[in-house]
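*Asks:* Sequence and computational prediction follow.
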Amino acid sequence: MNIALLGYGRMGQTIEKIAVNRGHNIVLRIDKDDEGYDITKADVAIDFSIPSVAFKNISNCLNNNVPVVSGTTGWLADYDKAIALCKEKNGAFIYASNFSLGVNIFFELNKVLAKMMGNLEQYNVSMEEIHHTKKLDAPSGTAITLAEGIIENNKNYNAWKLDEGAEKTIPVVAKRIEDVPGTHTVNYKSDVDTITIEHIAHNRQGFALGAVVAAEWLVGKHGIFSMNDVLNIG
């Protein structure tokens, strides 16, 4: 399989190593300022770029009938446009805030716990995420997905807010610490106890492998998919 890497930072380089080890070819390595590249060289593109160019990268793929997997976060103001373009072009697209198998299981666990806690108003939920200092967006896309999972499954909350809470609002604390791949914690606290679920990434390998597996799965398909489709969970 010929893969285009849109974004060639640390994640892109890790994806490259895994893809090559799985027998694939990297035909394009695109940095944030590169222009005029021929995306049609690729059977599929994997976008781990930056928020300011992600939508442009995704649109270029969809306009040229190249399936695209995106793990860039912080660009979701344009997400609906990407979905509309994918439908218009009968393309293939997967966006995930996190491609790790463990994190996607954590997403489902988070939803189940949120539903269980819905009738226990004595518990207040809060969240914390920790990432490396080079991460540009805060809170992380993974944290936002977790917060949305709680809101969808627990009637006590209808919004989230960075660093502070309010009535029916989930407070999300974002910390940036050198060389932390990603830690996400969800706490339900009452006067008598605290229930905590947590996912700790030890390195970037899980994220990168998941992105490559998603790209392998997407080739030959048409539509808008999620990691639940790829992994057949949820």
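*Replies:* Structure received. In this text the structure is predicted, and so the values were computed from the model without any measurement.
*Asks:* use CA for all of it now, contacts and neighbours both
*Replies:* OK.
*Asks:* need the contact list for the residue nearest to residue 100 when sequence neighbours are not counted.
*Replies:* Nearest residue to residue 100, sequence neighbours excluded (CA to CA, 6 or more residues apart in numbering): residue 207, at 4.4 Å. Contact analysis of residue 207 by CA atoms under 8 Å, 6 or more residues apart in numbering lists 98-101.
*Asks:* Pipe these into CSV and attach secondary structure, distance to residue 143 and neighbour count per row.
*Replies:* Listed next are the contacts of residue 207 as CSV, based on DSSP: H, G, I helix; E, B strand; the rest coil; distance: CA to CA, whole Å; neighbours: other CA atoms under 10 Å:
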residue, secondary structure, distance to residue 143, neighbour count
98, coil, 10, 25
99, coil, 13, 25
100, coil, 14, 20
101, helix, 16, 19
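*Asks:* another one to put next to it:
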Amino acid sequence: MNILLIGYGKMGKTIEGIAKDRGHQVPVVIDVENPLTEQSIKNQSIDVAIEFTSPEAAFENIKFCVEHNIPVVSGTTGWLDRKAEIEALCDKHKSAFFYASNYSLGVNLFFKLNEYLAKMINHYPEYSVSMEEIHHIQKKDAPSGTAITLAEGIIQEIQRKNGWVLKGEQEAAQEQFAIEAKRIENVPGTHTVTYESEIDSIEIKHTAHSRQGFALGAVVAAEWLKDKQGAFGMNDILKF
């Protein structure tokens, strides 16, 4: 499989290594010195694109792929206010788009655990909820896309909560909860959800030890997406 790699930071380089280890080719790498244009992919046979860039660049990168019928897997967070536009374009051009806030198998298991615990906590209003996420200092968006997905799971299951706020920017109203975002050197990603009452605390936590799990999941998603049509996510692969 020939992969168009869009973004060549730490994640992009890890993806490249895993893709080649799995027998794939990476004939084109897009970065700041080689932007994504028709010229940059001219005369290249591309089966699928994997996009890990920045919130500012993601939409145009993904839009280009969709409009050129290149199936695209994206893991860039911080741009999701325009995700519906991409899905509409995907339908219009009969192309394929795959998005996940996190491609790690462990994190996706954690998402389901989070929803299950929130569903139980819904019956016990004495428990308040909060979240902490820690990432490397190069991560631009806060809170992380993974934290937002966890928050959506909580809001879906706990009827007394309808939103979240970023700690330090504003105080959480009674129907909201706070997410604290920390940035520390060389931390791939740690997410902790805490429920607290006057009597005790309940805590679930996921700690990533490296980028390998994220990168492998993105390559597996690209393998799965090839020759498909539509908009997809991790649930389509994992069948939870």
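*Replies:* Cool, the structure landed. Here the structure is a predicted model, which means the values were calculated and not measured.
*Asks:* re earlier: would you check which pair of the contacts of residue 207 of structure 1 lies furthest apart?
*Replies:* Greatest spatial distance among those (CA to CA): 98 and 101, at 8.7 Å.
*Asks:* Residue 16 of structure 2 corresponds to which position in structure 1?
*Replies:* Applying TM-score structural alignment, one finds that residue 16 of structure 2 aligns to residue 16 in structure 1.
*Asks:* likewise residue 192 of structure 2?
*Replies:* Aligned partner of residue 192 of structure 2 by TM-score structural alignment: residue 185.
*Asks:* Show me what counts as buried in the helix or strand hosting its match.
*Replies:* Under DSSP states H and E, the secondary-structure element containing residue 185 of structure 1 is strand 182-189. In terms of neighbour count (16 or more other CA atoms under 10 Å), strand 182-189 of structure 1 has its buried residues at 182-188.
*Asks:* gap between the one helix or strand residue 130 of structure 2 maps to and the chain center?
*Replies:* Applying DSSP H and E as the criterion places residue 130 of structure 2 in strand 128-135. Put simply, strand 128-135 of structure 2 sits 17 Å off its chain's centre (CA atoms, centre = their mean, to the nearest Å).
*Asks:* looking at structure 1, where would I find the counterpart of it?
*Replies:* Mapped onto structure 1 using TM-score structural alignment, strand 128-135 of structure 2 covers residues 124-131.
*Asks:* and the match of residue 16 of structure 2, how many neighbours does it have?
*Replies:* Burial of residue 16 of structure 1 is recorded as 23 neighbouring residues (other CA atoms under 10 Å).
*Asks:* ok, now residue 39 of structure 1?
*Replies:* Using other CA under 10 Å: residue 39 of structure 1 sits among 24 other residues.
*Asks:* Can you name the residues that contact it?
*Replies:* Contacts of residue 39 of structure 1 (CA under 8 Å, 6+ apart): 4, 28, 60-61, 64, 66.
*Asks:* how close does it sit to residue 25 of structure 1?
*Replies:* Look at residue 39 of structure 1 and residue 25 of structure 1: by CA to CA, to the nearest Å, they are 14 Å apart.
*Asks:* that older thread, buried subset of the contacts of residue 39 of structure 1 as a PyMOL selection?
*Replies:* If you want just the buried ones from the contacts of residue 39 of structure 1 in PyMOL, going by 16+ other CA under 10 Å, the selection is:
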select buried, resi 4+28+60+61+66
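*Asks:* from the contacts of residue 39 of structure 1, which ones fall inside strands?
*Replies:* Members of the contacts of residue 39 of structure 1 lying in strands (criterion: DSSP state E): 4, 28.
*Asks:* what's the most distant pair in the contacts of residue 39 of structure 1?
*Replies:* Of all pairs in those, the most separated under CA to CA is 28 and 64 at 14.9 Å.
*Asks:* that older thread, ok, average deviation of the match of strand 128-135 of structure 2 from structure 2?
*Replies:* Mean deviation of stretch 124-131 of structure 1 relative to structure 2 after superposition (mean CA distance after the TM-score superposition for structure 1): 0.2 Å.
*Asks:* Would you mind pulling the contact partners of that stretch?
*Replies:* By CA under 8 Å, 6+ apart, the list of residues contacting stretch 124-131 of structure 1 from outside reads 139-140, 143, 147, 170-190.
*Asks:* Check stretch 78-94 of structure 2 too.
*Replies:* Contacts for stretch 78-94 of structure 2 (CA under 8 Å, 6+ apart): 54-56, 58-59, 62-63, 66-67, 69, 96-97, 141-142, 144-145, 229-231.
*Asks:* mind listing what the aligned residue in structure 2 for residue 229 of structure 1 touches?
*Replies:* Alignment note (TM-score structural alignment): residue 229 of structure 1 maps to residue 236 of structure 2. Not one residue lies near residue 236 of structure 2 by CA under 8 Å, 6+ apart.
*Asks:* Tell me the secondary structure of residue 236 of structure 2, please.
*Replies:* Using DSSP: H, G, I helix; E, B strand; the rest coil, the secondary structure recorded for residue 236 of structure 2 is helix.
*Asks:* now it: how far from residue 155 of structure 2?
*Replies:* Distance from residue 236 of structure 2 to residue 155 of structure 2, by CA to CA: 22 Å.
*Asks:* Could you tell me which residues make contact with residue 48 of structure 1?
*Replies:* 5-9, 11-12, 54, 70-72.
*Asks:* Show me what it lines up with in structure 2.
*Replies:* Using TM-score structural alignment, residue 48 of structure 1 pairs with residue 52 in structure 2.
*Asks:* which position in structure 1 aligns with residue 226 of structure 2?
*Replies:* Under TM-score structural alignment, residue 226 of structure 2 pairs with residue 219 in structure 1.
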